[in-house]
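Enquirer: Could you look at this predicted model? Sequence included:
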Amino acid sequence: MRKIRFGVLGAAKIARTKVIPGMQAGDLTEVTAISSRTEDSARAVADELGIPKAYGGYETLLADPDVDAVYIPLPNHLHVDWSIRALEAGKHVLCEKPLGLDSKDIARLMEAAAQHPELQVMEAFMYRFHPQWEEAKRLVDAGEIGPVASIQSYFSYFNADPGNIRNRAEMGGGGMMDIGCYNISLSRFLFGGEPDRVCGFVDRAPDFGTDRLFSGMMDFSGRVSTFTCSTQLAGHQRVDILGAKGRIELPIPFNAPPDEPTRLILQREEHKGTDRHLTTIEFPACDQYTVQGDRFAKAILDGGPTPTPLDDALANMRVLEVLLESADAARWITCRS
């Protein structure tokens, strides 16, 4: 079966340690080229990971006729410009989240993508492709825990390095752009819609100007999702989904290990008594980056719909923007359609 040949724009850590190894293990993907700001740095990564071609400069990779698609792990402020350049070069685009710096940025990419309807563009929210999330969504949609009324999620790590791009506001750094976008995405994914109104609280790092802690509430027509994300707290991640008849817990919702089993905890309430039935569903080791790559490649090969379309990326960014607006205004704000 034909494989989609990927080129990688940049040698970011997530590319080197997660996405490239994942796609190298894919049934429908292979990584044939990588580019960096210098050919020497690109060659060092290529030699380390067994990638055939190394280019100094992103333009030279885009000119390679043997590259079908590009994966873009560049800093956030470069995502849209290089995605557009890739489309203009005739390449499909898998770009790291967040897809742009704001909704206007993403709309600009959508306009460019509309000029190339034969090409696929996707934001790399890899978590949705993991079997634990597919099962969580199935359980929710099937009513296994009753009508879901509340989602609580946490995602945090500690990083106070002033040189790190996550702490540089001009590059699109900060907790919401880096990890809070997951909390928003999963809420929209599980509720299957957009919030009516939101309320946020922000604590900004005085030395970086980025949001180092953000807590938010999203009201989905009387159903609520609350979350906290932080770049300067102890590392933690967890998602709880609560319904009238039970609960779903995802202990490692975002960074599921590729070489270890993953668990989903399903709790069902027995309202006739006080019994609580707990079931642990275990999933075999799975690399969500491999699955993401294969799903994207299949859409390219089949000419089918993009697994997570650009409309979803735009909607997610709009919610993120309104949450930040709410935090600055210190009040609930109605979401615009």
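Expert: Arrived safely, thanks for sending.

Enquirer: all contacts plus neighbour counts: C-alpha atoms, from now on.
Expert: OK.

Enquirer: Residues contacting the strand or helix carrying Ala136, please?
Expert: Using DSSP states H and E, Ala136 falls within helix 131-141. Helix 131-141 has contacts (Cα atoms under 8 Å, 6 or more residues apart in numbering) with 127-128, 145-148, 189-190, 248, 250, 253, 262-264, 283, 286.

Enquirer: can you pull out the helices in the protein?
Expert: 13-14, 20-24, 39-49, 58-62, 79-88, 103-114, 131-141, 175, 181-191, 288-302, 310-329 (DSSP state H).

Enquirer: if you compare those helices, which one is most tucked away?
Expert: Most buried of those, by mean neighbour count (mean count of other Cα atoms under 10 Å): helix 175, with a mean of 26.

Enquirer: where's that one relative to the chain centroid, distance-wise?
Expert: Here helix 175 shows a centroid-to-chain-centroid distance of 13 Å under the convention Cα atoms, centre = their mean, to the nearest Å.

Enquirer: Below is structure B, check it against A:
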Amino acid sequence: MKKIKVGAVGLGRLGYRHAENLAFRFPNAELFALCDANEAKLLEVTEAWGVPYAYTSYEEMIANKELDAVLITSPSHLHTRQIAQALEAGLHVFSEKPLGTTVEECRIAEEAVEKHQDLVFMLGFMRRYDPSYAYAKEQIDKGAIGRPVLFRGYSQDPESAIAGALAFAGHSGGQFIDMAVHDIDLARWFLKSEPKSIFAIGGCYAHPEFGQYKDGDNVSALMQFENEAMAFLLAGRTAPHGYNVETEIIGTEGTLRIASVPQKNMVEILDQYGVRKECSQDFLERFSDAYMAEVAEFLNCIETGRKPEVTVYDGTKTTEIAYKCKEAFEKNELVRM
């Protein structure tokens, strides 16, 4: 069986995990090239894993004629340019979210995908590939909870990771686009509709440094969708207990809750503190299976010549909604789509 030769760009936390998965966990793929600005780390990883090619230049990597595809986990503001360059080079593309940090950037990606219909493009909204979320979607689609009325999504990073969040804040696009895009995507997916009005509030409750970027360390938004369903989102940076992603969908005939307690496994600890459950400490731990499943879907689409469910337009729409949330937050007023 011919393996799909993939070049990966970005060796941050998620980039490293994706690269490691490609190197060791997909029999139908080969991690053929790595690209990162940190040359020392790049060479250390490529030598340890036996990766054939190492690049500090993305343009040089995608010029490698042996490559079949690229996986992009570079800083968010580089995504759309790198997507367009890779598609122009004849490569299939998987890009982590967000599609772009502005709607204008997203249009660049849209044009590139439309121009290269023969190639596979996929965006990394990994929660759709988490077993629990996929099961909840099946239940909603078959009418198990009646008509969905309210989507509630909490996405909270641990306080222990605040240094990284602050370092990234200047070019992340803000809380709504950096964190809440996952919940925005899920709300659209579960409710099968688009927002028509948004109100957002929040603030710098523990870290005033976010204020210089017109952002907060905890922000929230309330939306009404075109089908009259409601959505409430919270994105926070200060969870003391760990990484916490919690989702609820209320319907006319029932309610679905996903990870209402952010436990890392099914173990209960009984000790001098009482009975307790440990929490996941980061997104890599919580969504480990989902990150594998989404890349498996990408590789399978290449092999079978089909297109994934998540499209470039999903990326543009979530970015557009996230910026409307940001606008409502900054103006402290209701914004209509």
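Expert: Looks like it came in fine. On a predicted model such as this, the values are computed, not experimentally measured, just so you know.

Enquirer: now, which of the contacts of helix 131-141 of structure 1 lie within strands?
Expert: Among those, DSSP state E puts 148, 248, 250, 262-264, 283 in strands.

Enquirer: Which of those residues sits closest to Ala11 of structure 1?
Expert: Thr262 (28.3 Å; Cα to Cα).

Enquirer: could you list every residue that touches the closest residue to Phe191 of structure 1 other than its chain neighbours?
Expert: Closest residue to Phe191 of structure 1 apart from its sequence neighbours, by Cα to Cα, 6 or more residues apart in numbering: Phe220 at 7.6 Å. Listed by Cα under 8 Å, 6+ apart, the contact set of Phe220 of structure 1 reads 191, 193-197.

Enquirer: again, 10 Å this time
Expert: Counting by Cα atoms under 10 Å, 6 or more residues apart in numbering, Phe220 of structure 1 touches 149-150, 187-188, 191-198.

Enquirer: isn't Lys97 of structure 2 right next to Ser76, touching?
Expert: Yes. With contacts counted by Cα atoms under 10 Å, Lys97 of structure 2 reaches Ser76, the gap being 7.4 Å.

Enquirer: Identify the contacts common to those two.
Expert: By Cα under 10 Å, 6+ apart, the residues touching both Lys97 of structure 2 and Ser76 are 177-178.

Enquirer: okay, these two: which has more neighbours?
Expert: Applying other Cα atoms under 10 Å to Lys97 of structure 2 and Ser76 shows that Lys97 carries more neighbours, namely 25 against 21.

Enquirer: what's the distance between the more buried one and Gly15 of structure 2?
Expert: Lys97 of structure 2 sits 12 Å away from Gly15 of structure 2, taking Cα to Cα, to the nearest Å as the criterion.

Enquirer: what residues are shared contacts of the two?
Expert: Contacts common to Lys97 of structure 2 and Gly15, judged by Cα under 10 Å, 6+ apart, are 72-73.

Enquirer: count of residues packed around the counterpart of Asp219 of structure 1 in structure 2?
Expert: Here Asp219 of structure 1 is matched to Gln224 in structure 2, going by TM-score structural alignment. Counted with other Cα under 10 Å, the neighbours of Gln224 of structure 2 add up to 19.

Enquirer: Excluding covalently adjacent residues, which one is nearest to Gln224 of structure 2?
Expert: Using Cα to Cα, 6+ apart, the closest residue to Gln224 of structure 2 is Met230 (4.6 Å).

Enquirer: Identify the residues contacting the one you found.
Expert: Contacts of Met230 of structure 2 (Cα under 10 Å, 6+ apart): 148-152, 187, 191, 195, 197, 222-224, 249-250.

Enquirer: same question, His92 of structure 2
Expert: 6, 67-71, 83, 86, 116, 118-122, 298-299, 301-302.

Enquirer: Can you list which of the residues you listed carry over to structure 1?
Expert: By both residues aligned by TM-score structural alignment, their matches' Cα atoms under 10 Å, the contacts of His92 of structure 2 still in contact after alignment to structure 1 are 6, 67-71, 83, 86, 116, 118-122, 298-299, 302.

Enquirer: Just the buried residues from those residues, in ChimeraX please.
Expert: Of those, the buried ones go into a single ChimeraX selection, burial set by 16 or more other Cα atoms under 10 Å:
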select :6,67,68,69,70,71,83,86,116,119,120,121,122,298,299,302
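
Enquirer: Which of the contacts of Met230 of structure 2 fall within strands?
Expert: Using DSSP E, the contacts of Met230 of structure 2 in strands are 148-152, 195, 197, 222-224, 249-250.

Enquirer: Sounds good, over and out.
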